[in-house]
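> generate coordinates for the sequence data below:
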Amino acid sequence: MRLLKADTPGEASLTRKLSKDIPSYAILSHTWSTNEEDEVTLSDLKDKSGKSKRGYAKIEFCRKQAQKDGIQHFWVDTCCIDKKDAVELGEAIASMFRWYHDAEKCYVYLSDVSVAMGDPHHSTDATWLSDFRNSRWFTRGWTLQELLAPKSVDFFSREGTWLGDRRTLERLIHEATDIPITALRGFAVNNFSVPERMRWAAKRTTTKPEDKAYCLLGIFDVFMPLIYGEGEHALIRLQDEIDKRVGKQPVVSQLSDGEGTNSVWYVPFDRLSEFVGRIDEMERVKQRILDRTNQGVVSILGLGGVGKSRLAMELIRQVRSEHVQRSVFWIEATDQLTFERDMLGIGKRLRIPGIEADKADVKILVKQWLNVAQDGWFVVLDNADDEVLWGKGSDPADEKSTLVDYLPRSRHGSILVTTRSRRVASYLAGKEVVELPILLLDEARTMFTNALEEPEMAADENLTSALLERLTYLPLAIIQAASYINMTQEPVKTYLDLLDEREEEVVELLSEDFGDRSRYSNARNAVATTWLVSFNQIRKHHPFSAELLSSMVCLHEKNIPRSLLPVISSKKDAVEAFATLKGYSFVTRQAREKDEGIHEESYNMHRLVYLAARNWLRKEGTLHNWMKASLERVAELFPACDHEHRGIWTLYLPHAQRLCEDVEVVDLPERYKLLTKMGLCFVVDGKYDAAVKAHTAVLQWREKELGIPENQVLEACNNLGEALQWSGF
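Sure, this is the predicted structure:
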C-alpha cells in the first residue's frame, strides 16, 4: 500500500510501498471525472506536474481534512496506485475493501453537491438535500464498498463543507441507495444474504464492464484474477467464486435430494424459519396441486404482502420432500424480462440443446421440453399480477401481449401461481383458486415473536395484540415492524405509539424498507410501497376502478356508501370496476339496510391500503384534486337534518368529518357549506360540542372571507348561538 504524507503546508509526498507497520491514514472516496485526463496520476505526482490538473483539488481537500483530524497520512486512488502495473493493480483491487475498512476516516467528496452561499441554485437545505440524494456518487459501482467498509464515513460538498456522516445522513442514504439502515450502521455485510448484497449493486454502473464484478470482490469476500477484456463474463466468474464460498444462494443448484435422483431445484430463496400457520390453506393447495384430475394449475390469490410467496415456498419444500424425484422451477412473473430470464435459467439447468443459440426462442424450447418430460415437475409462477401478460390478451395480433401460451402443460407437471389479481387467478386456474386471508391472531403473534431478535420484547400479550391489530395481521407489516424493532432496539410500545402520529409520519414509518430473504432483491419491501405496482396497473387498465379507489381514500375507510362515489353510467362498467378492487382485496363489500328500507351498498377499505393509496396520490400531486372533488360531492349530497333523512346523514357523517378535518380542503368554501349541514345534524343528534365546533369554524371563515353576503354571516352566527344554547352556555 502506497500512501501520501502531508509534509509542509500545501505539500504532500508519496511514501514507499508499505506491507506492514502501516500508519493511521485517511482515505478519499469520490467519483472520477468523465475526462480521466483531469485526474492526478502516480506519475504526475512523481514528476510534480499534477498541481495543474483539476483533480488536484480533491487531493488538497483530503490533505487538509486529514490534518484537521490529526491524521498525517492519506490515500487517494487516482495517484496511489500504479495502474500501468497489472500486478500492483490486481493487488490493489483485491485489497481495496480492507484498505477502506482499516482507514481511520473516509472522506466522501461530492463534486455535484454544493452549499455555496449566494448561489441561487444552492441557497436552501432542501436543495442540497435533493442534490445529495441524486448524487452520481450513489450510482457508481466502486463506491458501494467505499460506503460500507469504513468505520467512519464523512460527506463533504464540493466546497469542502461537512454535510454529515453515515449515521446522521442514514435516512437520506437509505432513500438514495435502498440499502438497509442496519448495513449503514456498520452491521457486517456478510450478515446479509447474497441476493440482498447483489441488489445493492444492481443499478450501479462502472466505466469498464469487468469492474461490475471486480468492485464486488470485497463485498463478497472473494478473490479472483483480473482479466480486463473478458467483459461481463467476469460476473459469471464472480458468481462461481461466491458459490464456492457461501453456497448457491442466488442461483439455482442441481440437487440430489434422494437416492438415484438428479432432479433440479431452481429456487432463489432460502427456507424461512419464521413461516407459521396457514395449515388449512397449505393443505387445500397441496391437495389440488397433486390432484391429477384437474388441469394442473392452482392459483394462490391474496392482497400484496399477505404471504402468498411465503406459502408457495413452504409448500414446494414440503411437496419436494415427499416427491424427491420431481424438479422444481421458480419463475418470477413480474414482467416479460424476469419471465424470460428465468426461462433461460431453467433451460440452462436442464441443458436443453440450442438454448443459448443465437435467435433461440427460449420460451418455446423450455415449454416443449417440459411438455414431453417424463420426470415430474412443479413450476411456481410467482407475482403474476400483470393482467395483460397473464390474462386474455387484449390484442390477439400482438404476440407480446400475453405470456400464457408459453406455459407448459403436461400430466407430469403442475403449476402454482401467486397473484394479487382475481382476473389472473381465475384465467389461469379456473375454479382452482385458493384465497389467502389475513393471519389469525395466534399465527400473527407467533410470526412476530419469531422475527424478533429478542422474543421477550413481545412478552406483553395485550400490547403485542394491539400492535398486530393495528397492522391488520398482515405478514409484510408484521415482519417490517419486527425488523424496525430489531434495528432500533425500541420496545413494542414505541412502535405502537408511532402508528398514532400524523398520517405523513405513519406513512414514513411504513415506508421503512428492510432486507427480506423471502422477496426479490428489487422488490418493494415496505408496506407503504408494496401496492404501488397494483395501483398503477389499476389506473392503466381499469380507469373506473382507479376513480373509485382515488375517491374512497378521501373518505373514512369504513362503511363507504356507494352514493358518495363517482357515478359510472354503464352498469357493466360499474360492476367490473368494483369487482377489480375487490379482486385485489383492496375493498370488501358490506351490505347495509338504511332507515325507511333504503338499501345502500357500502364498502370497507383495508386500513394499510388506504394509507398507501393516499400516499400514492399525494406523491403524484393529485390528492388535493381528489379531495376537492369528493368534498364537492359530499357537500352537495349531504341531506337536510330532518328525521326523514336521518339514516342517510348518519351514514354520511363519518365521511364528512374525515373530509373536513383534512388540511387539503381547509380553504375551500365547500368545506364550510358541509360544516354548516353537519353542525345542524350534530344538534339533532345531541352532539352539542361537535355542533359548536363546526359552527364556530363556519362563522370565523365567513367573517374573514371577502365577498361573503352579510345574511350568510348572520346565519352562521344564529347557528352557533343555537348550538351554544343547547350545550348549556
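> rest of the way, CA atoms for contacts and neighbours
Noted.
> what about the closest residue to residue 499 other than its chain neighbours, how many residues nearby?
With CA to CA, 6 or more residues apart in numbering as the measure, residue 506 is the residue that lies nearest to residue 499, at 5.5 Å, once sequence neighbours are left out. Taking other CA atoms under 10 Å as the neighbour definition, residue 506 ends up with a count of 16.
> what helix or strand is residue 506 located in?
helix 503-510 (DSSP states H and E).
> could you do residue 99 as well?
Mapping residue 99 onto the secondary structure by DSSP H and E places it in helix 86-102.
> residues contacting the closest residue to residue 632 other than its chain neighbours?
Spatial nearest neighbour of residue 632, excluding adjacent residues (CA to CA, 6+ apart): residue 670 at 6.0 Å. Contacts here follow CA atoms under 8 Å, 6 or more residues apart in numbering; on that basis residue 670 touches 631, 632, 635.
> tell me the one of those residues nearest residue 560?
Minimum distance to residue 560 across these is 14.1 Å, recorded for residue 631 (CA to CA).
> is it true that that closest one touches residue 671?
Yes. Counting by CA atoms under 8 Å, residue 631 does reach residue 671; the two are 6.8 Å apart.
> give me the common contacts of those two.
Residues within reach of residue 631 and of residue 671 at once, by CA under 8 Å, 6+ apart, are residue 665.
> neighbour count for the two, which is higher?
It is residue 631, of residue 631 and residue 671, that has more neighbours when counted by other CA under 10 Å, with 28 against 24.
> now do that one against residue 705, distance only.
Here residue 631 is placed at a distance of 19 Å from residue 705 (CA to CA, to the nearest Å).
> name the residues of the helix holding residue 99 that come out as buried.
Taking 16 or more other CA atoms under 10 Å as the neighbour-count basis, helix 86-102 is seen to contain the buried residues 90, 92, 93, 94, 95, 96, 97, 98, 99, 100, 101, 102.
> is it possible to get CSV of these that adds distance to residue 659?
CSV is the format used below for those (distance: CA to CA, whole Å):
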residue, distance to residue 659
90, 64
92, 62
93, 59
94, 60
95, 60
96, 57
97, 54
98, 57
99, 57
100, 54
101, 53
102, 57
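> for the helix or strand hosting residue 479, packing partners?
Here residue 479, judged by DSSP H and E, is contained in helix 475-488. Under the contact criterion of 3 or more CA pairs under 8 Å, 6 or more residues apart in numbering; DSSP states H and E, the helices and strands touching helix 475-488 comprise helix 441-451, helix 492-498, helix 527-530.
> ok, now which ones touch the residue minimising distance to the centre of the chain?
Centre of the chain computed as the mean C-alpha position; nearest residue by CA atoms, centre = their mean is residue 524, 2.3 Å away. Shown in contact with residue 524 (CA under 8 Å, 6+ apart): 513, 530.
> SS state for it?
Going by DSSP: H, G, I helix; E, B strand; the rest coil, the secondary structure assigned to residue 524 is coil.
> here is the second sequence; please produce its structure so I can put it next to the first one:
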Amino acid sequence: MREVSLGVLPQDLDWDGEDSDSQTEEYLEHHWLVPFGRNRDFVGRRSILEQLLRELTPGSNPDDCQRTAIVGLGGAGKTQIALEAVYRIREQDPECSVFWQAYLNIGRRLRVDGIDDDKADVKSLVKAALSRGRVGRWLLVVDNADTALLCGASDGGDSTVNASLAQYFPFSRKGSILFTTRSREVAVNLVQSEKNVIPIEEMSRAEALKLLKTYLKEDQMRDMESTTSLLDFLADLPLAIELASAYMARKRITTTRYLDYCRSSNMDIIKLLSKDFEDRSRYSTANHPVLTTWLISFEHISRQNPLAVQYLGFLCFLAEKEIPAPLLPLADNDLAADEAISTLKAYAFISQREQNDSFDTHRLIQFAMQNWLDRKGDKEEDVTRVIRRVAEIFPFPEHENRDQGRYNDAKQIQVDVLALQRRVLGKRHPDTIQNIANLATIYGAQWKYDEAERIQVDALALQREVLGERHPYTIRSMARLAKTYGAQGRYDEAETIQVDALALWRQVLGEEHPETLQSMEYLAETWHVQERRHEAVTMMEECLQQRRVVLGADHPDTQKSARALSAWKGHEGGPERRTERVKAPDYNYPF
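Sure thing, here's the model as predicted:
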C-alpha cells in the first residue's frame, strides 16, 4: 500500500476540485455525529478552550485544512476538553458538521455510495466525501490517536499490514481536524507543526478542588488538610480525581479515609486505581480506570522503545523528584539514551528539570509501572538491577571516592534502596539491616550526629539479635556508633564501645586485618582526646607499624597514622583537651 506523508497536498487526494461557492446551501446538510452527551460537570480549562476554539473553527485558515492536536498524560482530561470544545463550536456555528472519528458511521450519515459494500474501502470513500465541498464546514475529531501506526511506523509488525492511516485524513479548506494523543511525538507528526500542538497539564489546584466538590458533599471534605493532601497525591489529575470522588461518593467515605487507603500500602493504591466508574461522557466500551490508561501506554512503549520501558522500570523504584540522570542504566550509545528519555517525556511520564540534569515523575505513575512489571514477572529482577546500579553510582565512602560529596543524593537513593529491601528481602534480612547502618553514615558525613546515632542504635540492636555479636556487620556498626559518640563529645561512651570492638576484630579477623588496624586508630584518637597521651601514642605506634607491613608506606591510612603520631609526639606541654565538637568522623568501612 502506498505511503502518503502526513503533509497531504490537495492534488494527492481524490476530490472534485476547490471548495467553491458553486456548492449552494440547498445541497448541504449539517451533521452532528458525536457519541457523548455534554459533560455538565466540566470544570475550568478556560485558556485551553479559548485557544482550541480559535484554531479549530473550520475555515480559520483559508489556505489549508486546519490540524490541531491536544497532548497529555493519560487521565489528564484530553477527551473531555475535546468534547466541551465541539459543543461550544456547535453553539457558535450551528451549520458546522461535527464527526467523532468512526469512519463507517460517517460514511453512512453522509450517504456515501457503496459504503456498505463488502469490499468497500471505507476510509478512502469517507476521505473523498469530506474532501469535497458538499459537506460545507466540518470538524473531524480523532480521539486517542496514540498508536504509532497512525504515523506510518511498523511498530515491530509487518509493514504492509501496518501501513499508515494518515493517508486517509481528508483535506478541505472548510474542514478542521482535532487529534488527542498521549504522545507529543505522535502529535507533532500528525499536525506537522509544534505551534499547533496544545499540551494539557494537570489542573490548577482551584480547578481540581472544584472538580472534587462536584461529586462530594461538604461533610466528606471537612478536613481541608486531608483534602489538599489527597489532591497532591492524585497530582491534580482529572481522571484520578473523578475516580476517587466516584468511589468516595459511592462508599460515603471522607477524603481523610480515602487518603488513608492511598497511604496504607501499594496494593491498596493499585486496587483504587483499578476501580471502574460510570460516566456517560466517556466511551461505554472503554476501561476507565487510571491504571488501565497507563498500562496501555506502557505496552505501546515496550514495543516502540524497550530501553524507555527499562528506564521507567528503573525510575519507578526511586524517589519521584530530582532523580539524577547519571543514575539511569547505561545505554549502548548516547543517541539510544536520548531517544528513550524523549519517548518518556513525550508520553508525559517524566519531566526534566531545567536547572540540573535530573528528572521528576509521579508516584501514581510509579505505582502503575510497578504493577505492570509485577504482572509481567519482571519486578524482582528490576529491583535487583536498581540496587546494583545505586551501589555502583553511590559506593560506600572510601579514600578512593571521597571527591563525590553528593550526600543529599546519596541519602535519598539509600532511603529508596532500603525501602525496596524491606519489601523484597524483609526487615530482618542482613542486607536490609546493613543498609540501615549505611544510611546512618550518610547522616554522620553531614554532621547530623543525633540522627545518625538514633539509626545506628536501632541497627546495632537488630544486628546483635539477628547476626550475633561476632558478625563483621555487627562489629562494624559498633565502631561507627563509637565514632558518632566521639563526634558528639561523648568520649567515655565511645571508648567503652571501641575497646569491645577492637577485641572482637582481633578475635574474628586477626591482628593484621585492615578493620582491626582501623579500630586501633580510632581507639588511639579517643585516648588522645581524653589526655591519655602515653596510651594513645603506644597504640598509634603499633597501628603504624602494622599498616606499613600490611598496606605499605604510601597508603593514605599509613600516612594518616604517621602524621597523627608525629603531631602527638611533637606536642610540647602535653595534649590539650578538646572541648569543641570534632570534625565529622571518617567512615572508611567497605560496604
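> need the TM-score between these chains.
The TM-score (TM-score structural alignment, normalised by the length of structure 2) is 0.71; 453 aligned residues with a CA RMSD of 2.9 Å.
> map residue 411 of structure 1 onto structure 2.
The criterion is TM-score structural alignment: under it, residue 411 of structure 1 has residue 173 as its aligned partner in structure 2.
> my bad, should have said residue 479 of structure 1
In structure 2, the residue matched to residue 479 of structure 1 (TM-score structural alignment) is residue 242.
> spit out the contact partners of its match.
Under the contact definition (CA under 8 Å, 6+ apart), the residues listed for residue 242 of structure 2 are 211, 212, 215.
> now the helix holding residue 479 of structure 1 against helix 441-451, angle please.
Taking axes from the mean of the first three to the mean of the last three CA atoms, to 10 degrees, one finds helix 475-488 of structure 1 and helix 441-451 inclined to each other by 30 degrees.
> and the strands in the stretch 51-200 of structure 2?
With DSSP state E, counting those that start in this stretch, the ranges of strands along the stretch 51-200 of structure 2 come out as 66-71, 97-100, 138-142, 175-181, 197-199.
> swap that for the stretch 551-700 of structure 1, sorry
Listed in chain order (using DSSP E, counting those that start in this stretch), the strands of the stretch 551-700 of structure 1 are 560-561, 587-593, 599-605.
> can you redo the ones you listed as a markdown table with distance to residue 260 of structure 1?
As requested, the strands of the stretch 551-700 of structure 1 are exported to a markdown table (distance: least, CA to CA, whole Å):
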| stretch | distance to residue 260 of structure 1 |
| --- | --- |
| strand 560-561 | 60 |
| strand 587-593 | 50 |
| strand 599-605 | 53 |
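> just tell me the aligned range of the helix holding residue 506 of structure 1 in structure 2.
Helix 503-510 of structure 1 maps onto residues 266-273 of structure 2, going by TM-score structural alignment.
> pull out the buried residues from the matching stretch.
Applying a neighbour-count criterion of 16+ other CA under 10 Å, one finds 266, 269, 270, 272, 273 buried in stretch 266-273 of structure 2.
> check the mean deviation of it from structure 1.
Between stretch 266-273 of structure 2 and its aligned stretch in structure 1, the superposed structures give an average distance of 1.9 Å (mean CA distance after the TM-score superposition for structure 1).
> can you tell me what residue 572 of structure 1 aligns to in structure 2?
Aligned partner of residue 572 of structure 1 by TM-score structural alignment: residue 335.
> what's the neighbour count on that match?
When counting by other CA under 10 Å, one arrives at 10 neighbours for residue 335 of structure 2.
> likewise residue 436 of structure 1?
By the measure other CA under 10 Å, the count of residues near residue 436 of structure 1 is 17.
> next one: residue 68 of structure 1
Look at residue 68 of structure 1: counted by other CA under 10 Å, it has 10 neighbours.
> contacts only, for whatever residue of structure 1 lines up with residue 100 of structure 2.
Under the alignment (TM-score structural alignment), residue 100 of structure 2 maps onto residue 330 of structure 1. With CA under 8 Å, 6+ apart as the criterion, the residues that contact residue 330 of structure 1 are 266, 267, 268, 342, 379, 380, 381, 382.
> could you rerun that using 10 Å?
For residue 330 of structure 1, the contact set (CA atoms under 10 Å, 6 or more residues apart in numbering) comprises 252, 265-269, 312-313, 316, 339, 342-343, 346, 378-382, 415-416.
> ditto for residue 209 of structure 2
Contacts for residue 209 of structure 2 were tallied using CA under 10 Å, 6+ apart; they are 43, 203, 227, 228, 231, 236, 241.
> residue in structure 1 matching it?
Counting by TM-score structural alignment, residue 209 of structure 2 corresponds to residue 445 in structure 1.
> again, but for residue 374 of structure 2
Under the alignment by TM-score structural alignment, residue 374 of structure 2 pairs with residue 618 in structure 1.
> just checking, its match touches residue 553?
No. Applying CA atoms under 10 Å as the test, residue 618 of structure 1 and residue 553 come out as separate, 11.0 Å apart.
> quick check: neighbours shared by those two?
Common neighbours of residue 618 of structure 1 and residue 553 (CA under 10 Å, 6+ apart) are residue 612.
> ends of stretch 545-556 of structure 2, how far apart?
The separation between the terminal residues of stretch 545-556 of structure 2, taken as CA to CA, is 14 Å.
> residue range for that stretch in structure 1?
Counting by TM-score structural alignment, stretch 545-556 of structure 2 pairs with no residue of structure 1.
> please report the distance of the match of residue 100 of structure 2 from residue 365 of structure 1.
When CA to CA is the yardstick, residue 330 of structure 1 and residue 365 of structure 1 sit 17 Å from each other.
> gap between residue 331 of structure 2 and residue 306 of structure 2?
The spacing between residue 331 of structure 2 and residue 306 of structure 2, counted by CA to CA, is 11 Å.
> overlap in contacts of the two?
Here residue 331 of structure 2 and residue 306 share the contacting residues residue 340, scored by CA under 10 Å, 6+ apart.
> give me every residue that touches residue 654 of structure 1.
With contact set as CA under 10 Å, 6+ apart, residue 654 of structure 1 has these partners: 555, 556, 557, 558, 559, 560.
> I'd like these as JSON lines, with distance to residue 426 of structure 1 and neighbour count appended.
What follows is these, written out as JSON lines (distance: CA to CA, whole Å; neighbours: other CA atoms under 10 Å):
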{"residue": "555", "distance to residue 426 of structure 1": "31", "neighbour count": "26"}
{"residue": "556", "distance to residue 426 of structure 1": "31", "neighbour count": "20"}
{"residue": "557", "distance to residue 426 of structure 1": "28", "neighbour count": "21"}
{"residue": "558", "distance to residue 426 of structure 1": "28", "neighbour count": "18"}
{"residue": "559", "distance to residue 426 of structure 1": "28", "neighbour count": "21"}
{"residue": "560", "distance to residue 426 of structure 1": "27", "neighbour count": "25"}
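> alright, calling it a day.
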